[in-house]
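S.K.: Quick one, fold the following:
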Amino acid sequence: MKKRIPFICGNWKMNTTVEEGVNLAKALKEQTVSEEVEAVIAPSFLHLYPVKEVVDGSSWKLSAQDMSSEEMGAHTGEVAGEMIQGLEIPYVILGHSEARGRGQSNELLKKKLERAFALGLKPIFCIGEDESVYEEGETISFVLNQLEESLGSIPTEKWKGMLFAYEPIWAIGTGKTASAEDAQKVAKEIRRWIHEKNGKLGEELRILYGGSVKSDNARSILEQEDVDGLLVGGASLKAEEFGKIVGAGVFHE
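M.R.: Purely as a prediction, here's the structure:
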């Protein structure tokens, strides 16, 4: 059995009304979550407070979907990390492919990472390639370049508790899924990169896979040596289905 506790995060993206999100959170709260798994949901910013009221005191934790690179101030439409911190929400997704697609560069993500670390938030840092990179066989070099440009110059002592999420863009919302072996291959290289920066963290930090994850493929992905969890999109909007995915993270010797 792996030493690292599996981490299963449901990213709701821009879905559900507040009422629907609260009802989904209530349905999830009714499900038993094993202590052997860390279960997290990432609602939209508007949902965070009411959903937090639902899940407080349960096994479910929360993550924000993004945050500003700036401190609180005159930044209309943005959400400061201090606001997330003030709600005692431990995690924040940074670098999701959809956010990168809206123009978030590695340089901007470095600033966001630095803000998150300064506030004691734990980033779920996403990296991944599009289909053209994948077909050219350049996945590893592309992913490692994303890591180096955004995180490489930030002192490793600040990384403690953060997570890495490999999400091949060509497998997000397309029905296509990287094979478990593909996920392992990339996760192994990410871990090697972390290990070169800080050997201890290379063994401690968790690496997730994201991309058309469902209950019928979750277990095979989680069984891979260097894959420690899942970043789940559409399937996390169905309480029963997401509960099965979370359950797939329970391993017994």
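S.K.: Going by C-alpha atoms from here, please, whenever you check contacts or count neighbours.
M.R.: Fine.
S.K.: sec struct for Cys126, please.
M.R.: Applying DSSP: H, G, I helix; E, B strand; the rest coil to Cys126 yields a three-state assignment of strand.
S.K.: try Glu189
M.R.: Secondary structure for Glu189, judged by three-state DSSP, is helix.
S.K.: quick one: it and Thr139 touch, right?
M.R.: No. Using CA atoms under 8 Å, Glu189 makes no contact with Thr139, being 10.4 Å away.
S.K.: out of these two, which sits in the more crowded spot?
M.R.: A side-by-side neighbour count of Glu189 and Thr139, using other CA atoms under 10 Å, places Thr139 first with 19 against 16.
S.K.: Contact partners for that one?
M.R.: Contact analysis of Thr139 by CA atoms under 8 Å, 6 or more residues apart in numbering lists Gly128, Glu129, Val133, Val186.
S.K.: switch to 7 Å and redo it
M.R.: Glu129, Val133 (CA atoms under 7 Å, 6 or more residues apart in numbering).
S.K.: Need the contact partners of stretch 184-203.
M.R.: By CA under 7 Å, 6+ apart, stretch 184-203 touches Ile140, Thr156, Ile207, Gln224, Asp226, Val227.
S.K.: Report the buried residues of the host helix or strand of the first one.
M.R.: In this structure, Ile140 sits in helix 139-151 according to DSSP states H and E. Using 16 or more other CA atoms under 10 Å as the test for burial, helix 139-151 gives Thr139, Ile140, Phe142, Val143, Leu144, Gln146, Leu147, Ser150, Leu151.
S.K.: Repeat that for stretch 98-114.
M.R.: Neighbour-count burial for stretch 98-114 flags Arg100, Asn106, Leu109, Lys110, Lys111, Lys112, Leu113, Glu114 (criterion: 16+ other CA under 10 Å).
S.K.: got a list of contacts for it?
M.R.: For stretch 98-114, the external contacting residues (CA under 7 Å, 6+ apart) are Ser68, Ser69, Gly95, Gln146, Glu149, Ser150, Leu151.
S.K.: Please provide the structure for the following sequence as well, for comparison with the first:
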Amino acid sequence: MAERTPLVAANWKMHKTVAETEAFLDAFVPRAAELDGAELVVCPPYPSLAPAVARCAGSGVRVAAQNMHEEPRGAFTGEVAAPMLTELGVDGVILGHSERRLLFGESDESLARKVPAALEAGLTPILCVGETEGERDANQTEAVLRRQLDADLAKASDGRLAEVVIAYEPVWAIGTGRNATPEQAAEAIAFIRSLVAHREAAAGEAVRILYGGSVKPGNAVEILGRDGVDGALVGAASLDPTDFAAIAVAAQL
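M.R.: Below you'll find the model as predicted:
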């Protein structure tokens, strides 16, 4: 069985100015050496990416963006291309977060282009998938995950699937304070792994699958201790360096 390094990513969404980003990292980065059992990623807003890269240099903490355009350049006002991110020293990018899908109409067709564009640029995609409350209540969780992954990974070449990080985020647990039970999270993640393995067996073993749904220090050990759960995509709890460090510790247990 492939050894998978746990990954814990801080999705700050539209929080933290440049000064606040620097203050967070001044507090968090010195702790990173004690957390070397997990890969640590911070995902600040665009204006803070370059300052974050500078603050994290040499620390092992990686920096990722929260979105990107699928084209490398062009007349797309307000968008940012993958090569622009790599030039800054950014290592990865969140793709398909539920807020992007629900609030900005991001489609699976667009994500199918973004995933290979990110890989081609040298970025690690953190691809988010998950069902709404209505879909879960209708017993459609597996159908939704299958549809999203089949579409979103359609253009990713075989041999590179293992480079994609997948985050299972039940939409009904994002920013609501609710959470999937550890059993629900583990079942969904196991199903996601089976879908990847069906396409490419080696990738099914190697791909890292995170949980992202109101993870906080109080529930991190129980959720992240489940077999097959390779880390977390953390929202609100990642805004505090002490809380984020506690979740990173839980991912290593």
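S.K.: Give me the range in structure 2 that the helix holding Ile140 of structure 1 lines up against.
M.R.: Under TM-score structural alignment, helix 139-151 of structure 1 corresponds to residues 141-153 of structure 2.
S.K.: How far does the matching stretch sit from its chain's centre?
M.R.: With CA atoms, centre = their mean, to the nearest Å as the basis, stretch 141-153 of structure 2 stands 16 Å off its chain's centre.
S.K.: Which secondary structure state does Phe24 of structure 2 sit in?
M.R.: Assigned by three-state DSSP, the conformation of Phe24 of structure 2 is helix.
S.K.: That one against Thr242, yeah?
M.R.: No. With contact defined as CA atoms under 7 Å, Phe24 of structure 2 does not count as touching Thr242 (9.6 Å).
S.K.: circling back: just the ones of the buried residues of stretch 98-114 of structure 1 in strands?
M.R.: Applying DSSP state E to the buried residues of stretch 98-114 of structure 1, no entry is found in strands.
S.K.: List just the nearest of these to Thr177 of structure 1.
M.R.: Comparing these against Thr177 of structure 1 with CA to CA places Arg100 closest, at 20.0 Å.
S.K.: what do we get in structure 2 for that closest one?
M.R.: Correspondence of Arg100 of structure 1 to structure 2, assessed by TM-score structural alignment: Arg101.
S.K.: burial count for the aligned partner of Gly247 of structure 1 in structure 2?
M.R.: Matched across to structure 2, Gly247 of structure 1 falls on Val249, judged by TM-score structural alignment. A count of nearby residues for Val249 of structure 2, using other CA under 10 Å, gives 19.
S.K.: Glu30 of structure 1 too?
M.R.: 12.
S.K.: which residues does Leu95 of structure 2 contact?
M.R.: Contacts of Leu95 of structure 2 (CA under 7 Å, 6+ apart): Asn67, Pro125, Ile126, Leu127, Cys128.
S.K.: if we go to 6 Å?
M.R.: By CA atoms under 6 Å, 6 or more residues apart in numbering, the residues touching Leu95 of structure 2 are Asn67, Ile126, Leu127.
S.K.: do the same with Gly177 of structure 2
M.R.: For Gly177 of structure 2, the contacting residues are Ser214, by CA under 6 Å, 6+ apart.
S.K.: Can you find the partner of it in structure 1?
M.R.: Using TM-score structural alignment, Gly177 of structure 2 lines up with Gly175 in structure 1.
S.K.: about what we covered before: with structure 2 superposed, average distance for the helix holding Ile140 of structure 1?
M.R.: Superposed on structure 2, helix 139-151 of structure 1 shows a mean distance to its aligned partners of 0.8 Å (mean CA distance after the TM-score superposition for structure 1).
S.K.: May I see the buried residues of stretch 98-114 of structure 1 organised as JSON lines, with distance to Gly233 of structure 1 added?
M.R.: Formatted as JSON lines, the buried residues of stretch 98-114 of structure 1 follow (distance: CA to CA, whole Å):
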{"residue": "Arg100", "distance to Gly233 of structure 1": "16"}
{"residue": "Asn106", "distance to Gly233 of structure 1": "23"}
{"residue": "Leu109", "distance to Gly233 of structure 1": "21"}
{"residue": "Lys110", "distance to Gly233 of structure 1": "24"}
{"residue": "Lys111", "distance to Gly233 of structure 1": "25"}
{"residue": "Lys112", "distance to Gly233 of structure 1": "22"}
{"residue": "Leu113", "distance to Gly233 of structure 1": "22"}
{"residue": "Glu114", "distance to Gly233 of structure 1": "26"}
